[in-house]
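[1] How does the following fold in three dimensions:
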Amino acid sequence: MQKAEIHSRKLRFVMSLRKPLSGLVIITCLVALTACQSANKRRQELAYVERPVEQIYNQAATELDKRNYPRAILMFNEVERQHPYSEWARKSMVMTAFASYKAHDYDEAISAAQRYLGLHPGGSEADYAYYLIAVSYFDQIVDIGRDQKTTELALNALRDVTRRFPESPYARDASLKIDMVKDQLAGKEMEIGRWYLRSNQTLAAVNRFRTVVTTYDTTSHTPEALHRLVESYLTLGLRDQALAAGSTLGYNYPQSDWYKMSYRLLTKQGLDPEALTPETRRTLLQRMLPGGK
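    Got it, this is the predicted structure:
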């Protein structure tokens, strides 16, 4: 659709608003106008003027420095269009992903980085392409009250960075973000587990708290998860498992408020978590974990 035609349609639409229109007609016009704008945006590209590749790339970089991300993306795409087999074209793919990330267009950033990796899996910018995918997912993580699918995608992508490129400059930041993502996922497990407890679905709660203890044991939620296991096992009459959870909590977090609460619960039942030997604690703990007998 030509620019002049779009402008003409916009003008006719604005003029038509002066007349009474039904809600359905207004909605139809809006949908049609939006579709035209979207189609135009998808086809938008620079007029073809042949230029040296370094010149186009440097102009793109200048636009990027100015934070004019849409223009920078157009220029980086122009590098690929005019010089598709050059080293600059390969770099431009990654820079397109970066500019999209800076523009908060995370889907496009992920798509551009994946396109680079599909064409150049062993390219010199592969580590950065993997990192861009990871941080694009990471920046979309939502609070624990909502679905955590994106959080799981972020965790997998961050692990890709640390596994594939352990010596890269991005691996350390990815590792730090992995800890944050694990804490987020553990928080979600705790939220669901608490809800099960309030709903008197104790076995379901136990499964959630055990996941935190076994899968996310280095997170900030582990002390509470152990305490909730003490509560849950006592409710179910599983005294040995409750003692194992309380003893483990006391051994690893002896000064925490969670242990103080667990200690009171256990001693009221005639159980002393501090009397267990390390060997006995390990044996009881094994029973507490999935598959334990």
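[2] C-alpha from now on. contacts and neighbour counts both.
    Will do.
[3] okay, now Lys41: neighbour count?
    Residues near Lys41, counting by other C-alpha atoms under 10 Å, number 10.
[4] Can you give me the buried ones in whichever strand or helix holds it?
    Using DSSP states H and E, Lys41 sits in helix 23-43. Neighbour-count burial for helix 23-43, with 16 or more other C-alpha atoms under 10 Å as criterion, is recorded at Cys36.
[5] just how off-centre is that helix within its chain?
    How far helix 23-43 lies from its chain's middle: 32 Å, per C-alpha atoms, centre = their mean, to the nearest Å.
[6] just checking, what packs against the host helix or strand of Asp127?
    Take DSSP H and E as the rule and Asp127 turns out to sit in helix 126-138. Judged by 3 or more C-alpha pairs under 8 Å, 6 or more residues apart in numbering; DSSP states H and E, helix 126-138 is in contact with helix 87-102, helix 106-119, helix 149-164, helix 171-198.
[7] structure for this one too, so we can compare:
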Amino acid sequence: MDIEKYISSGILELYVYGALSEKENAEVYKALKEYPEIEEEVRAIEKSLLQLSATTAPYNPETVFNSIKNKLSSRDIDVKTIPIHTKRTKWTAYLGWAASIALLVGLFIQFTKNKELRQQVVQSQIEQNVLEGKLNVLESDLSNTKSLLSVLRNKDILQIPLEAQKVDPNAYATVYWDKEKQTAYIDVAGLPTPPPGKVYQVWSLQLNPLTPTSLGILDTFTEDENKIFSLKNANESEAFGITLEPEGGSESPTLEQLYTLGTVAS
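    Below is the predicted model:
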């Protein structure tokens, strides 16, 4: 056999593409088993086909066959060719698709992993921010508590107990008045939670004649855990009282809703 002439005839390409008859396939298979050069050429053709399939999908066997047919017709060689029936499915027609699908699956898996990693990073950052926020709040609360204790323990601070009144016999409160800094600290831990639409209002009182001056409303009563509020008081107070008023406060105290009252010791 003229091996070079046999290889250049194009029949090996037809064999790889599956375009030969059973008899021709058997003859080529016998030849490649007898001649290592022919077997090597078949492997080279298969490798080229795989590379082509990876870059162009889907593979069109009819176009390739026509190219081979033209190649054969340009040579003065009598090689019988078998027409390809397009309804027959060749494995080579799906190589390109398989490569593309594998690439897409790989990209999808990588994208999913990256997305999960980003979510974990974001979640960790959120948890860290929340923790830092809680620590800041605790540090702030601790600092405020220490500051407040130092104020309440000051021997120059006037302590005025506010006794319960008829509306609630169990109520009590305490005013710590720093006259020098004109600040009154109101401890209302002994007052019940105000009903919806109502707020406690603190009054500075002069007794003769009775002249009330509002020091402010305790509109954050529910949220404040310590129940100690700081209010400015530049008045010459003789007494302090706390009433329950409509939300937003009142211009004058509602005496029927007077919860606590206490006088400043002379």
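[8] now what about the TM-score between them?
    TM-score of the superposed chains, computed with TM-score structural alignment, normalised by the length of the second structure, equals 0.22; 86 aligned residues with a C-alpha RMSD of 5.5 Å.
[9] Show me the one of the helices and strands packed on helix 126-138 of the first structure that comes nearest Ala35 of the first structure.
    helix 106-119 (18.9 Å; C-alpha to C-alpha).
[10] angle of that closest one against helix 126-138?
    Going by axes from the mean of the first three to the mean of the last three C-alpha atoms, to 10 degrees, helix 106-119 of the first structure is angled at 150 degrees with respect to helix 126-138.
[11] got the contact list for helix 106-119 of the first structure?
    Residues outside helix 106-119 of the first structure that contact it (C-alpha atoms under 8 Å, 6 or more residues apart in numbering) are 90, 93-94, 96-101, 123, 126, 129-130, 132-133, 136-137.
[12] residues touching Thr174 of the second structure, list them.
    159-162, 186-188.
[13] can we see that at 6 Å?
    Thr174 of the second structure sits next to 160-162, 186-187 when contact means C-alpha atoms under 6 Å, 6 or more residues apart in numbering.
[14] element containing it, please.
    Per DSSP H and E: strand 172-178 holds Thr174 of the second structure.
[15] Over to Gln120 of the second structure?
    Counting by DSSP H and E, Gln120 of the second structure is found in helix 95-152.
[16] After that helix, which helix or strand is next? Please name it.
    strand 158-164.
[17] sorry, back to before: please identify the most buried of the helices and strands packed on helix 126-138 of the first structure.
    helix 87-102 (a mean of 22; mean count of other C-alpha atoms under 10 Å).
[18] and the helix holding Gln120 of the second structure with strand 158-164, angle?
    100 degrees.
[19] packing partners for helix 95-152 of the second structure?
    helix 36-55 (3 or more C-alpha pairs under 6 Å, 6 or more residues apart in numbering; DSSP states H and E).
[20] For the helix it packs on, name the packing helices and strands.
    helix 95-152.
[21] go with 10 Å
    helix 3-8, helix 11-17, helix 22-34, helix 95-152 (3 or more C-alpha pairs under 10 Å, 6 or more residues apart in numbering; DSSP states H and E).
[22] distance between the ends of stretch 232-240 of the second structure?
    Its start and end residues considered, stretch 232-240 of the second structure measures 13 Å (C-alpha to C-alpha, to the nearest Å).
[23] List the buried residues of the strand or helix carrying Thr211 of the second structure.
    Using DSSP H and E, Thr211 of the second structure sits in strand 210-217. Neighbour-count burial for strand 210-217 of the second structure, counted by 16+ other C-alpha under 10 Å, picks out 212-217.
[24] what packs against that strand?
    So strand 210-217 of the second structure, by 3+ C-alpha pairs under 10 Å, 6+ apart, packs with strand 198-207, strand 228-232, strand 239-246.
[25] winner for burial among the ones you listed?
    strand 239-246 (a mean of 23).
[26] Can you add mean neighbour count and distance to Ser204 of the second structure and give the helices and strands packed on helix 36-55 of the second structure back as JSON lines?
    Output for these, formatted as JSON lines (neighbours: other C-alpha atoms under 10 Å; distance: least, C-alpha to C-alpha, whole Å):
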{"stretch": "helix 3-8", "mean neighbour count": "12", "distance to Ser204 of the second structure": "113"}
{"stretch": "helix 11-17", "mean neighbour count": "20", "distance to Ser204 of the second structure": "103"}
{"stretch": "helix 22-34", "mean neighbour count": "14", "distance to Ser204 of the second structure": "112"}
{"stretch": "helix 95-152", "mean neighbour count": "13", "distance to Ser204 of the second structure": "19"}
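[27] can I get those helices in JSON lines with distance to Tyr259 of the second structure?
    Output for those, formatted as JSON lines (distance: least, C-alpha to C-alpha, whole Å):
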{"stretch": "helix 3-8", "distance to Tyr259 of the second structure": "111"}
{"stretch": "helix 11-17", "distance to Tyr259 of the second structure": "100"}
{"stretch": "helix 22-34", "distance to Tyr259 of the second structure": "108"}
{"stretch": "helix 95-152", "distance to Tyr259 of the second structure": "23"}
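[28] What number of residues are in the vicinity of Ser16 of the first structure?
    Ser16 of the first structure: 12 surrounding residues under other C-alpha under 10 Å.
[29] Please name the residues that touch it.
    Residues near Ser16 of the first structure by C-alpha atoms under 10 Å, 6 or more residues apart in numbering: 10, 26.
[30] Kindly report the same for Glu39 of the second structure.
    12, 28-29, 31-33, 45 are the contacts of Glu39 of the second structure under C-alpha under 10 Å, 6+ apart.
[31] run the last query once more with 7 Å
    Going by C-alpha atoms under 7 Å, 6 or more residues apart in numbering, Glu39 of the second structure touches 32-33.
[32] Same check on Ile7 of the second structure?
    Contacts for Ile7 of the second structure were tallied using C-alpha under 7 Å, 6+ apart; they are Ile38.
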